[in-house]
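Undergrad: Sequence first, predicted model second:
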Amino acid sequence: LKLYDPSVVRVILGKDELGSLETTSSAVKRTGAILGVNGGGFFNSGKKILPIGNTVVNGKLVTGFNPSNGDVFFTGISKSGKLIGGKFYDEESLTRLNPQQGVSFLPILIKGGQPQPVPKEWETTKQPRTIIGEYANGDFILIVVDGRQSDWSSGVTLERLQNKLAELGVKEGYNLDGGGSSAMVFKGKVLNRPSDGKQRSVSNNIVIVP
């Protein structure tokens, strides 16, 4: 993806509401987007489903600042249109990068062109994956890999994804929510085969609105 206008990239909360869920297809249709993928991870707080880590929508931290914990990172689009990301332990270190949209998950795959350590428990596991990355020239890449389907695809390990991203010349690469959440929608059509047999409703999606 070549971005001439960074404002076309948006993080969409489920039904535009913190605590709500929505499929990628629904978010794409509702916003008039041309392309969409699922975004960051989410959890049950006991009262509602919330995104993990930090989520930025239109320049605002929608759940307040949460310091990075373990391998959880934040990645997003800055005001200048760069893919930013990493682990942030204080709010100032994040806000000085001027994030406009962004989500959280784990782990970081490529930083400065170098593969990053993968958590031991994830090293050899094949799963459906969703990836966002950026080339040295500023172009973006979005990848969805299917999995958990013996007649279609078993998924991919994070190590293999790292190697492929490095081979493609990706300088920054981040693993977004995967498994049954992984979905890519282009012009209203679901391009992959979600492992649940249908799209999962998720806490947030990343869309491109022309």
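TA: Perfect, thanks for sending it.
Undergrad: okay, CA-based contacts and neighbour counts for the rest of this
TA: Will do.
Undergrad: Glu92 sits in which helix or strand?
TA: Here Glu92 sits within helix 91-95, counting by DSSP states H and E.
Undergrad: moving C-terminal of that helix, what's the next helix or strand?
TA: strand 99-105.
Undergrad: Return the distance of whichever strand or helix holds Asn175 from the chain's centre.
TA: For Asn175, the element it lies in under DSSP H and E is strand 170-176. From the chain centre to the centre of strand 170-176 is a distance of 9 Å (Cα atoms, centre = their mean, to the nearest Å).
Undergrad: I'd like the next helix or strand past that strand.
TA: As assigned by DSSP H and E, the chain's next helix or strand after strand 170-176 is strand 184-186.
Undergrad: Spatially nearest residue to Lys48, not counting backbone neighbours?
TA: Using Cα to Cα, 6 or more residues apart in numbering and skipping residues adjacent in sequence, the residue nearest Lys48 is Gly19, 5.3 Å away.
Undergrad: count of neighbours near that neighbour?
TA: Residues contacting Gly19 under the criterion other Cα atoms under 10 Å number 20.
Undergrad: Wait, a strand at Ile206?
TA: Yes. The assignment for Ile206 by DSSP: H, G, I helix; E, B strand; the rest coil puts it in a strand.
Undergrad: wait, doesn't it sit right on Leu13?
TA: No. Applying Cα atoms under 8 Å as the test, Ile206 and Leu13 come out as separate, 9.0 Å apart.
Undergrad: Next, the buried residues of the longest helix belonging to the chain.
TA: Assignment by DSSP state H gives helix 158-168 as the longest helix of the chain. Of the residues in helix 158-168, 158-159, 161-163, 165-166 count as buried by neighbour count, 16 or more other Cα atoms under 10 Å.
Undergrad: alright, now check it against this:
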Amino acid sequence: LRSELATGIVPGRETTSSVARRTGALAAVNAGYFVIGGDKHTPGSWVAGTDGDPAGVSVIGGDLVSEAVNGRPALIVPTGSGRNASIRRVETRITVATADGASREVTGLNRRPGLIVNCGGVGNITPFSRPAHDYTCGNADELIAVTPAFGTAAPEGPGFQATLDADGRVTAVREGRGGPVPPLGTVLQGTGSGAEWLRAHAGIGAPLTVRGTVVDAETRTPLTLTPDTSVVNGGPLLLRDGRPVLDPVRDGWSPEDIDGADRAGMYNDWYLRRNPRTAAGVTRDGRLLLLTVDGRRPGHSAGLSITETAEVMRGLGAVHAINLDGGGSTAMVVRDELQGHPSDPTGERPAGDTLVVLP
């Protein structure tokens, strides 16, 4: 079992059926939240950023490719077998350091600076740093790391940029952002005070060390990431130790309005009402359950509320469970056959990432 980025890189989306065919999967389900509508690059909007970008933590083959919405839950698959999977609240810690000990927090990974989808990030975030589902926060002072997981071209825009080779040495600097991403290197993009830090420390030939870790937000212990590790973002947390643990405010579904945005309507329509759902759970003996539920189709299936999703997962034997992306994204494929009926009128929705079960 592993997670797979749509199109193989962060930008772009692909249907669960297509990913299953491409990887030769026996089965597959859609996975975490992601950005739809990458042409909207405005903080405060419902969707903003790079189309297909995971809207939360993502680890593919042991490599951290997207930062966490800090404090939100995630599905951790430490081995390719799917055994010993866990569901934990996580944070990411990413830093860049110079040879003489200067360091700075890296506020984002493989995304456009200034756009924090679902909020919950680090640094000078506006209007707040707590999670807010389907809302984009801003930050004028960012330092973003762009790796080959983003593709061959870094996001364009104002700021300052330094390119590092595979050994972490600066090979190029420029005013403004954009250009190629080296196949084995990293591009650092700064805005505001992040750009100032790069100008001061990223001289040609200078060594810069970028480190990223995923941390259990409750025990504060780092997770061990091996080449078999997959991490998929999600929320809300449904079950812990066999009991429902729903906390909409903590997980980003607070009904309180933000800058006039109707959060109460979103809370009622998405959280309380029945919708298509995708969920993952871990049984007491360590098996992983993957669930999809059709919805929004009168005469076929209304779907489940979040509370009902937790109860269904508990009824199936899960002791720990997490809600994954749902709605029009919900899709399950078994042996090349799409199960159920997608809710979008246009059919199966292309998603940002997929959980695949391989032979």
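TA: Yes, it's here. What you see is a predicted model; the values in this text were computed from it and never measured.
Undergrad: quick one: TM-score?
TA: Scored by TM-score structural alignment, normalised by the length of the first structure, the superposition of the two chains gives a TM-score of 0.87; 199 aligned residues with a Cα RMSD of 1.9 Å.
Undergrad: follow-up on the earlier one: what range in the second structure does the strand holding Asn175 of the first structure sit on?
TA: Mapped onto the second structure using TM-score structural alignment, strand 170-176 of the first structure spans residues 318-324.
Undergrad: how big's the offset between the strand holding Asn175 of the first structure and the second structure?
TA: Comparison of strand 170-176 of the first structure with the second structure after fitting gives an average deviation of 0.8 Å (mean Cα distance after the TM-score superposition for the first structure).
Undergrad: That strand vs strand 99-105, what angle?
TA: Counting by axes from the mean of the first three to the mean of the last three Cα atoms, to 10 degrees, strand 170-176 of the first structure lies at 60 degrees to strand 99-105.
Undergrad: So which bits of strand 170-176 of the first structure are buried?
TA: Buried residues in strand 170-176 of the first structure, counted by 16+ other Cα under 10 Å: 170-176.
Undergrad: Return the closest of those residues with respect to Pro119 of the first structure.
TA: Taking Cα to Cα as the measure, Asn175 is the one of these closest to Pro119 of the first structure, at 12.3 Å.
Undergrad: was I right about that closest one contacting Trp122?
TA: No. Counting by Cα under 8 Å, Asn175 of the first structure stays clear of Trp122, with 11.7 Å between them.
Undergrad: Near the counterpart of Ile208 of the first structure in the second structure, how many residues? Count them for me, please.
TA: Under the alignment (TM-score structural alignment), Ile208 of the first structure pairs with Val357 in the second structure. By the criterion of other Cα under 10 Å, Val357 of the second structure has 21 neighbours.
Undergrad: One more: Glu196 of the second structure?
TA: Other residues close to Glu196 of the second structure by other Cα under 10 Å number 15.
Undergrad: that's a helix at it, yeah?
TA: Yes. The assignment for Glu196 of the second structure by three-state DSSP puts it in a helix.
Undergrad: roughly how far apart are Gly38 of the second structure and Gly61 of the second structure?
TA: Applying Cα to Cα, to the nearest Å, one obtains 25 Å for the distance of Gly38 of the second structure from Gly61 of the second structure.
Undergrad: Name the nearest residue to Leu272 of the second structure, sequence neighbours excluded.
TA: Excluding the flanking residues, the one nearest Leu272 of the second structure by Cα to Cα, 6+ apart is Ser305, at 5.4 Å.
Undergrad: Specify the local secondary structure of Glu348 of the second structure.
TA: Of the three states, Glu348 of the second structure takes coil under three-state DSSP.
Undergrad: which one in the second structure is aligned with Asn192 of the first structure?
TA: Using TM-score structural alignment, Asn192 of the first structure lines up with Gly340 in the second structure.
Undergrad: Among Gly38 and Gly61 of the second structure, which residue is more densely surrounded?
TA: Neighbour tally, Gly38 of the second structure and Gly61, criterion other Cα under 10 Å: the higher count belongs to Gly61, 20 against 15.
Undergrad: so the strand holding Asn175 of the first structure versus helix 158-168, what angle?
TA: Using the same axes, to 10 degrees, strand 170-176 of the first structure lies at 150 degrees relative to helix 158-168.
Undergrad: nearest spatial neighbour of Glu159 of the first structure, skipping sequence neighbours?
TA: What sits nearest to Glu159 of the first structure in space, not counting adjacent residues and going by Cα to Cα, 6+ apart, is Glu123, at 6.5 Å.
Undergrad: For Trp197 of the second structure, which residues are in contact?
TA: 104, 190 (Cα atoms under 8 Å, 6 or more residues apart in numbering).
Undergrad: same check, this time on Ser18 of the second structure
TA: If a contact means Cα under 8 Å, 6+ apart, then Ser18 of the second structure has no contacts.
Undergrad: again, 10 Å this time
TA: Neighbouring residues of Ser18 of the second structure by Cα atoms under 10 Å, 6 or more residues apart in numbering: 6-7, 24, 28, 333, 336, 350.
Undergrad: Please identify, among these, the one with the most neighbours.
TA: Per-residue neighbour counts (other Cα under 10 Å) across the contacts of Ser18 of the second structure peak at Ala28, which has 31 neighbours.
Undergrad: Look up how far Val35 of the second structure lies from that one.
TA: Ala28 of the second structure is 20 Å from Val35 of the second structure, by Cα to Cα.
Undergrad: about what we covered before: so the residue nearest to Glu159 of the first structure makes contact with Gln116?
TA: No. In this structure, Glu123 of the first structure is not within contact of Gln116 by Cα atoms under 10 Å, at 11.7 Å.
Undergrad: joint contacts of those two?
TA: Glu159.
Undergrad: What range does stretch 11-23 of the second structure cover in the first structure?
TA: Stretch 11-23 of the second structure corresponds to residues 19-31 in the first structure, going by TM-score structural alignment.
Undergrad: Report the buried residues of the matching stretch.
TA: 19-28.
Undergrad: swap in stretch 184-193 of the first structure?
TA: 184-186, 188, 190, 193.
Undergrad: mean per-residue distance, the host helix or strand of Gly36 of the first structure to the second structure?
TA: Assigned by DSSP H and E, Gly36 of the first structure belongs to strand 35-38. For strand 35-38 of the first structure, the mean deviation from the second structure after alignment is 0.2 Å (mean Cα distance after the TM-score superposition for the first structure).
Undergrad: All set now, cheers.
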